[in-house]
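J.: Okay, structure incoming, though there's no sequence with it:
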């Protein structure tokens, strides 16, 4: 038996739900079903932002917002002019969910719980009569006459329009390749760096504002860096991993980074500062107190790495020791050996080639009545609510087009 709907949405995540709700709110007569392969919907929403759900980012200017997307920057400009972060806030407020802005620009529900977002979506789908069908793992997709036919392991579905919102699901990408779509092969994005180094071994939990560069590439990033038990994390590193997703994959995650703990001060200027300190603090021990804006423990470690003993006084520093220290401060070389996934917020670079999508409608350029929403396409962002914003924007555009 075939089950008939006007629109089938494959994928019960953020993008799938947002698309479905917006379609039926615009036209209550449309019969919509969401197919989800798991036993539960909205799993990624639940774990996002440490269980608080980082809904979007307080960046309200489309031309600024696109800069957070290593893949999709050019393509998202038009879509963000149609539906941006401000529209997201308004949409959720209309649906009874108030959002708040945190210091770093990330936005969360005032309730601090991702359950608020899940409840909002489930309530809306119930109210609008959207069928949410779990345990429906898609086995095949094909076009028959003017209809799309979707077979799961237990049912057959037929619909005039098909929306794929399956995130980075390789099985669905394979089916699309059979339909002639090009898939950019997936590689991880948003990961932390594994580094074994005596300078940071005893410093888990220490953070500093830095500039990081990857040797032999143009990759560079500025922001907070966090030292962890396995190496380095924090926004500066995660940004680097997103912008460098392909390059670092090709290097098999074995590469060298340069860390400037003084952010934008170069070695020459650092030397001048150190010479001044030598004058001013002549009788004090160098390693005791950090003269810079980062923790004492880190300072002490960099002093020791510069061949300066714990009790050495500023007055006794040699020219070579000052050079060594300036170098450790502004150009620390660290060997990266592998990566670790960042929390549960696993993001993949890769997906449907952006050239094959009409970004005014999110419709496939190859097949009529086939639409895409969310991370199934080759778009991804750095951490901070940007991946969700792509889900809301693309879902909204699909709903409008339909």
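T.: Looks like it came in fine. Keep in mind the model is a prediction, meaning the values are calculated, not measured.
J.: going forward, measure contacts between C-alpha atoms and count neighbours the same way
T.: Noted.
J.: What is the burial count for residue 88?
T.: By the criterion of other C-alpha atoms under 10 Å, residue 88 has 20 neighbours.
J.: Tell me which helix or strand it sits in.
T.: Using DSSP states H and E, residue 88 maps to helix 85-94.
J.: Which strands or helices does the helix or strand that that helix is followed by pack on?
T.: Per DSSP H and E, helix 85-94 leads on to strand 99-101 as the next helix or strand towards the C-terminus. Using 3 or more C-alpha pairs under 8 Å, 6 or more residues apart in numbering; DSSP states H and E, the elements in contact with strand 99-101 are helix 85-94, strand 106-109.
J.: between these, which gets nearest to residue 322?
T.: strand 106-109 (40.6 Å; C-alpha to C-alpha).
J.: ok, residue 2 touching residue 158?
T.: Yes. With contact defined as C-alpha atoms under 8 Å, residue 2 counts as touching residue 158 (6.5 Å).
J.: Compare the two and say which is more crowded by neighbours.
T.: Under the neighbour definition other C-alpha under 10 Å, residue 2 and residue 158 were set side by side, and residue 158 has more, 21 against 12.
J.: so where do the helices sit in this structure?
T.: 14-26, 43-51, 62-65, 77-82, 85-94, 114-128, 170-178, 235-243, 245-250, 267-280, 296-305, 319-330, 386-401 (DSSP state H).
J.: The longest one vs helix 85-94, what angle?
T.: Read that as helix 386-401. 80 degrees (axes from the mean of the first three to the mean of the last three C-alpha atoms, to 10 degrees).
J.: A further structure is provided below for comparison with the first:
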């Protein structure tokens, strides 16, 4: 094997006051695997990138003198010791794991992580994805939830970093800080935190996005990742353990209580909000999401049409879900017409069942309900 076969690893955090605190211990398995894969000195290096901070590198490579430790037992002990040392260092200097610039700059952190990672390397992006800085300012982008791919297409290509040759994993999308509200004061001090109401009355705790907004975040960042030329783009929806944030940077709040729409685009309706369990019966909550779309369709130019595509999760022993997904798509289009969408804007319902999943909800053959929820959707697409 040659030296070029090593796989560099970078873990990048936005780590703002609007998100859970950094918990590197939650990535112990990934870090241990990385160190175990070391073939040459330095292969076990891990680079930490945090918004506004200079990258920090730790070497987890298990060594015996100037050679890789060959004894498996001693190798495991060394990796454990190196990892504990890394955790102790970041605990002693916790400020390096807190964003030092205002806003939530996902694209900037992504760019910095790419710069710190040679081609062939892996990047783990730990972020809520709720970017508030140009050119991905979701605080100012009214229709990003309806058409995330269209939003990405409007970004100047020169503002998207070149991720060619890197494998990207996104985790934490949609997770916000709830244990330490961004609009509170330090309980051990009378000094107001920069995100406190005393410091800026316009800044409040960031509410967690619902299923539809989380799906839009997934679509947005996967689309941008693919546009950046990464060799692979995946989402890990296993939740990182929530920890209180100690970051004090100022982050605008993104609102999710209104669904904005226009006459072109895509909106994903989460089944756990829109339908009764295992049913195609619409809930009252569905109207809050469908009414703005129906209103928009009533004012759209001639020729606009909305199609519905139903999706279900893979549930072992429960069939392919095509019948249920078709019924859900059909009922959504019918309800849009009842809410005022012109008949000539109503398109075709299609049920894909579990044949086109957003994520694999049976990884390694084990069914996971948290992932299954992400696959139970009706996708609405307005075209001309």
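T.: Alright, I've got the coordinates. Owing to the predicted nature of the structure, the values given are computational and were not obtained by experimental measurement.
J.: After superposition, what is the TM-score?
T.: The TM-score (TM-score structural alignment, normalised by the length of the second structure) is 0.23; 156 aligned residues with a C-alpha RMSD of 7.3 Å.
J.: can you list the helices of the first structure in JSON lines and add distance to residue 337 of the first structure?
T.: Rendered in JSON lines, the data for these read as follows (distance: least, C-alpha to C-alpha, whole Å):
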{"stretch": "helix 14-26", "distance to residue 337 of the first structure": "34"}
{"stretch": "helix 43-51", "distance to residue 337 of the first structure": "27"}
{"stretch": "helix 62-65", "distance to residue 337 of the first structure": "32"}
{"stretch": "helix 77-82", "distance to residue 337 of the first structure": "36"}
{"stretch": "helix 85-94", "distance to residue 337 of the first structure": "37"}
{"stretch": "helix 114-128", "distance to residue 337 of the first structure": "34"}
{"stretch": "helix 170-178", "distance to residue 337 of the first structure": "27"}
{"stretch": "helix 235-243", "distance to residue 337 of the first structure": "14"}
{"stretch": "helix 245-250", "distance to residue 337 of the first structure": "11"}
{"stretch": "helix 267-280", "distance to residue 337 of the first structure": "26"}
{"stretch": "helix 296-305", "distance to residue 337 of the first structure": "20"}
{"stretch": "helix 319-330", "distance to residue 337 of the first structure": "20"}
{"stretch": "helix 386-401", "distance to residue 337 of the first structure": "27"}
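J.: Let me know which of these is the nearest to residue 192 of the first structure.
T.: helix 235-243 (6.3 Å).
J.: helices or strands up against that closest one?
T.: Counting by 3+ C-alpha pairs under 8 Å, 6+ apart, helix 235-243 of the first structure packs on strand 191-194, strand 207-214, strand 220-227.
J.: How about the last one, which residues are buried there?
T.: Buried residues in strand 220-227 of the first structure, counted by 16 or more other C-alpha atoms under 10 Å: 220, 221, 222, 223, 224, 225, 226, 227.
J.: got those residues as a markdown table, with distance to residue 132 of the first structure columns?
T.: Listed next are the buried residues of strand 220-227 of the first structure as a markdown table, based on distance: C-alpha to C-alpha, whole Å:
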| residue | distance to residue 132 of the first structure |
| --- | --- |
| 220 | 44 |
| 221 | 42 |
| 222 | 43 |
| 223 | 41 |
| 224 | 41 |
| 225 | 42 |
| 226 | 41 |
| 227 | 43 |
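J.: Now for residue 269 of the first structure, how many residues are close by?
T.: Neighbours of residue 269 of the first structure under the rule other C-alpha under 10 Å: 13.
J.: whoops, I mixed them up, residue 133 of the first structure
T.: Residue 133 of the first structure is flanked by 18 other residues according to other C-alpha under 10 Å.
J.: hang on, isn't it packed against residue 17?
T.: No. Residue 133 of the first structure lies out of contact with residue 17 (C-alpha under 8 Å); the separation is 11.9 Å.
J.: Name the residues contacting each of the two.
T.: Common neighbours of residue 133 of the first structure and residue 17 (criterion: C-alpha atoms under 8 Å, 6 or more residues apart in numbering): residue 34.
J.: Excluding covalently adjacent residues, which one is nearest to residue 213 of the first structure?
T.: residue 220 (4.3 Å; C-alpha to C-alpha, 6 or more residues apart in numbering).
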